[in-house]
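Undergrad: Have a look at this prediction, sequence included:
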Amino acid sequence: MTFISSRQRPLGWLLASLLLGSSALAQTPARPQPTKPVTSKPAPAAPLAKPAVNPSVAAKPRPTSARPVAIPPAEANVRYRAGKNQLDQGNYAAAIAQLEPLAQPAARFARAADAAYLAAVAEARLKQWPEAEQLLNLLRTEYPSYPNLPDALLLQGQVSFELEDFDTALKTLTLLPSDKLVAERENLKAAYLPRIQDRNTWLRNLRRYPADATLGRAYADRLVLGGAYTEADRPQLDDLITRFSLDRARYTPRPRPVSTKKSSYNVAVLLPFELADPSWQTQRKNQFVTDLYAGLRLAQDSLQRAGRTLQLFAYDTGADTLTLKQTLALPELAGMDLLIGPVYKSGARLLARYAQEHQIVCVNPLSQDGDLVLDNPWHYLYAPSAATQGRTAAQFAAGAFGTGRPALVLYEDSKDDAAFAAAYKAALEEQGGKVGGLRRFNPNVDASLATAFAGPELAAAGHVVVVSDDRRVGPYSLRLVQQQPAATRPGLLAPGSWLDNPSLGVGQLNGAGTYFIQPKYYDEQSVGFRRFRTLYLQRQHLPPSVFASQGFELLLYFGNALFQYGPAFQVGLAGASQTPGAIFEGASYFGGAHDNQVVPIIKLSGLEYQVLK
């Protein structure tokens, strides 16, 4: 088996899960202050409109006794503490069983409001939104003076969003004090408002909340970036741009791309060949570029044999942006059907901007930086972004390790690794898990590495995630994890690059709970790879490197997309299912993703590798 380093970094992440994991929702509720007796009952908070809930997802009735009775204070306190402990440990159903009875007025529990709020948090963790809504309505109606009411309102806003009751969600969030949870409220709206499909819902809420900048910007995004714009929307869009000081250049609608199929396509390859410097040092440094291009050329031949004519035009962009700018000024480049490159981040944004302005799809062959493809429908990453790798790994971990014990996430001090860690935390919390520690370290500083593993979090962890390709980190991490008692030893998720570390033996990598994130996994014994290797050897007289394999697979996938959908193939890729790869596990840009969504998780079993996801 052959592997390539799998470092990465995200983007986007699910606000709902972050909010549920934030201090606003996870904090211990404040103890209610005793109140003086009053002669009249305080007026309850204005009830929220009941969302139209599909009967199939309506809240299930809870079994209750025929005659509710008060719970003795000592017993109630024991139940409350037990419920909080279950919630902290991720045992949400058990937490609900303890806390929900205490939330009822008939229980006469001094901390009934806290119990209602925590039970609602547990229901939300289980994605039982109607049940969470019932508890929050109970809290607002029966305990209107609850000190943590802003937290409850924020959660109720999320619940209404999840139930697709957007009007109620926005109304609820307006009840929050103007100085409370401001960032959380705006982030929540930014995450959920793009789900609105009905134009009348948008317009109705814009009329109700004309000063809501997040709402206005979300609708402008939908019109321009989401493709919903028509000429009838021009006055509305102009008003939003003026009212909220939006960037007019960004929110100027572009003509919709027309994807006309052709019998032949032209592809520009913009790579830093650095042909002007023939020194062996430069040639050796740029060997990966040469290999990448050799893989592209071999894919061109394969497409030609399949009756799909595709012309490659190579441009030497050098190692600086000046040469790239000169290349982008060439008139013939605007007539290309696809752009591939560059490999250095300094030029990636330049080419992405050119692609958007000229409406030519551009594919970055190596980068894992999801930020590069934000808000640009003409830019793709061939690799999974760091954020996508983090989300996929967290979804796997929730099933493989469970969510009863927290995770410890350690990541190297780099942008991609930090993005992976943030996406991992968000996705794991959405799965009902918890991150007990999220720590950055410098692999070149012994004290920094030791501090990352220090403290009780390692012993308490259900699994550990280490995000670093540094060769010192793998042996250090495995030694500390394997020193933990066998009965409580945490699982381990690590980059696939550890499998190529000569300092690590098969026995160390073979742990029962050890898994590897390997975006570029391929099986050397597969028919597809053996055929590719034979053809490459015939052409280059050398075995293919992983970069040659990447170039081959990239052009094979996007070249076929050109012939299947035409040069504006975004809609086609968004609706296409995963395509098996000739070498790697495959590619998918389903749902409008602009980075590859296929992220294999593998395990070493004896001397064989198993693909688990």
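TA: Perfect, thanks for sending it.

Undergrad: Every contact and neighbour count from this point should use C-alpha atoms.
TA: Noted.

Undergrad: Flag every buried residue along stretch 271-279.
TA: Across stretch 271-279, burial judged by 16 or more other Cα atoms under 10 Å covers 271-273.

Undergrad: just stretch 213-226 next, same as before
TA: Those would be 213-225, for stretch 213-226 by 16+ other Cα under 10 Å.

Undergrad: Looking at those residues, spot the one nearest Glu133.
TA: Using Cα to Cα, Leu215 comes nearest to Glu133 of the buried residues of stretch 213-226, at 23.2 Å.

Undergrad: the strands in this protein, which residues?
TA: Residue ranges of the strands in the chain, as given by DSSP state E, are 264-271, 309-316, 338-340, 362-364, 379-381, 407-412, 435-441, 463-467, 491-495, 514-517, 601-605, 608-611.

Undergrad: the helices in the stretch 501-613 of the chain, which residues?
TA: 506-509, 527-540, 546-565, 570-575 (DSSP state H, counting those that start in this stretch).

Undergrad: report the angle between the axes of the longest one and strand 309-316?
TA: Direction vectors for helix 546-565 and strand 309-316, defined by axes from the mean of the first three to the mean of the last three Cα atoms, to 10 degrees, enclose an angle of 130 degrees.

Undergrad: this is the comparison structure:
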Amino acid sequence: MLKRLILLLIIFSAFQTAFAQKSVSEYETAYKKALQTFKSGDFEKAQTEFGALCNNRIESTFVPYSFYFNALSSTKLQKYFEAKTTLKNLLVLYPNWTKKDEINYLFSNIAFEEKNYVDALNYAKSITDDSFQDDLAEMKAFYIGQIQSTKTLNELSAKFPDESILLEKKNKTAIIANTQTSTNSSSKNKNYFNFGLLLPLSVETLDPERTRKNQYAIDIYQGMKMAKNVLLKEGITINLFTYDIANNTDDMLELVNNESFQKMDLLVGPLYAESNRVATAYCETAQIPIINPMSNNQKLLDEYELVFLAQPSAVMQATKAAEFVRKQPFLGRNTAIYYTDSPNDSTMAETYRQQMEKVGYEIVKFEKILPFADDIGNKLPEKRVSHIFMATSDKKAGLSMINALNKKDVMYPLVTTAEAFNSSNLSNGTLAGREVYCFDPEFVDVEKPIVDTFRKDYLSKYGVIPSYYAFHGYDIALFWGRILGRYGNNIRKGLDNRDSYKDIYNLAGFNYLKSQDNQVLPFTTFQNYKFVLTK
């Protein structure tokens, strides 16, 4: 990457010299200043300066270079979503720019950083200039060398059989895996299953009458204990072993080397990235499933084929939102998409854009917003749209969007996350006459008889009303206990059998057909002072 950058800087400097004899415009002066800022290594300032130049629609051959260096500055700052957006805008506004290979090289570099290996290799493959080949080989060797997942390497090798660097890494990893894999057939023909709960309990004793910082972890555990009793009546025995695990790799490494821990048949958690990485590597070696009870990060699924998300990922939620919208009688085939500043928000927004573009929707607006009515109002579309999609984890954003729409006097349907609203502050008048739909993986339908029964049983046993996490823990233990009880080691066979999803659960349930990502997502709308399931 450094050699490519040096070459570009030489080319661009020569390019500037050709213009030196002419009258230097204000734009070109600002461009040279921004380029010097970039060369000095102040990428934050360079991004700001090139960003301002990108917004200037002056007729100058320097403008596409401003876009490129803006994206390159964003990449240096690890702001990959912003970098990709800038490069896409560059391609749209300047489709005939001669530096397409430079753009694809940067796209490939970003994709490798984000571990989107298929995109990275496809971008690399599209580069035709021979002068790039040494740099490409060096970049591929660096990033492919970091891949440890056998699953990922096998999938990539199948898609890119001619990549020699990939084949070499795959063979090395296979040799290591074969020497490490023990003969673990403990789940076959067993009449009980050990569940290891790797949760940040942070307590000496589990007393549900005391509220603690990590109460949600205790609630998950208490819910799982309720499910254990139900499974026992079905002839399935699960043993629950709790391990107080936070974001400490040393603790996790010590645990996986513990002989008793190696008798686990399934892990739930850990909730933190570093300890989760160690646990996932252990599960791949032991060939047991690992369930992430709260994460929405789809990238966790890339490492191993028995990693599962109990909640739908941000990508899955946006995909399901697009499916939901296509079934609604909204007028028109265009949309405006907005997102706030968390990584999940931008991931959802980008996925939703891709899904809607696939079916021919026009994206009228794609904007990052602040959760305030004035900022949103300034970015609302001038032309009519069929609906607005907003990806946000900010509870101020929902009402701010409604206020902005009211001020503009437009009645577009709004599709957004449940996190957009603080339901305790809502009234029927606030959303009167508006179509508002929220997708909510944590929705508890209090009208379901099974929910009412669980609430009463939980209250009777523990003396408190169950939280969402108690319902969630109960459902996770019940579902995975049944999968192991009915299918043993052949987990994928069970997950791809539609009969596995006929049972009714407290929450929306599960669907892992041909997937490691839960494909079930409830959609709600506001009625009578509360959110209810859409019909």
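TA: Arrived safely, thanks for sending. If you're wondering where the values come from, they're calculated on a predicted model, not measured in any experiment.

Undergrad: Tell me how they score on TM after superposing.
TA: TM-score for the superposed chains, counting by TM-score structural alignment, normalised by the length of structure 2: 0.66, backed by 421 aligned residues with a Cα RMSD of 4.4 Å.

Undergrad: before we move on, back to that, helices - which of the buried residues of stretch 213-226 of structure 1 land there?
TA: Among the buried residues of stretch 213-226 of structure 1, the ones falling in helices (DSSP state H) are 213-224.

Undergrad: Tell me if I'm right that Ala477 of structure 2 and Met224 touch.
TA: Yes. Counting by Cα atoms under 8 Å, Met224 is a contact partner of Ala477 of structure 2 at 5.4 Å.

Undergrad: Asn501 of structure 1: which of the ones in helices among the buried residues of stretch 213-226 of structure 1 is nearest?
TA: Out of those, the member with the shortest distance to Asn501 of structure 1 (by Cα to Cα) is Asp221, at 45.5 Å.

Undergrad: picking that back up, out of the strands of structure 1, which one sits most buried?
TA: Greatest average neighbour count among the strands of structure 1 goes to strand 362-364 (a mean of 28), per mean count of other Cα atoms under 10 Å.

Undergrad: looking at structure 2, where would I find the counterpart of that one?
TA: Aligned using TM-score structural alignment, strand 362-364 of structure 1 spans residues 290-292 in structure 2.

Undergrad: what does the matching stretch contact?
TA: 266-271, 280, 283, 306-310 (Cα atoms under 8 Å, 6 or more residues apart in numbering).

Undergrad: Export the residues you listed as CSV, with columns for distance to Asn292 of structure 2.
TA: Formatted as CSV, these follow (distance: Cα to Cα, whole Å):
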residue, distance to Asn292 of structure 2
Leu266, 11
Leu267, 9
Val268, 6
Gly269, 5
Pro270, 7
Leu271, 7
Thr280, 10
Cys283, 13
Leu306, 11
Val307, 8
Phe308, 6
Leu309, 5
Ala310, 6
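
Undergrad: Next, format the buried residues of stretch 213-226 of structure 1 as CSV and append distance to Arg533 of structure 1.
TA: Formatted as CSV, the buried residues of stretch 213-226 of structure 1 follow (distance: Cα to Cα, whole Å):
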residue, distance to Arg533 of structure 1
Ala213, 55
Thr214, 52
Leu215, 53
Gly216, 54
Arg217, 51
Ala218, 49
Tyr219, 50
Ala220, 49
Asp221, 46
Arg222, 46
Leu223, 47
Val224, 45
Leu225, 42
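
Undergrad: Identify the residue of structure 2 aligned to Gln508 of structure 1.
TA: Under TM-score structural alignment, Gln508 of structure 1 pairs with Thr430 in structure 2.

Undergrad: Quick check: the gap between that match and Leu405 of structure 2.
TA: 12 Å (Cα to Cα, to the nearest Å).

Undergrad: Look at these two and report which has more neighbours.
TA: Using other Cα atoms under 10 Å as the criterion, Thr430 of structure 2 and Leu405 rank with Leu405 on top: 18 against 13.
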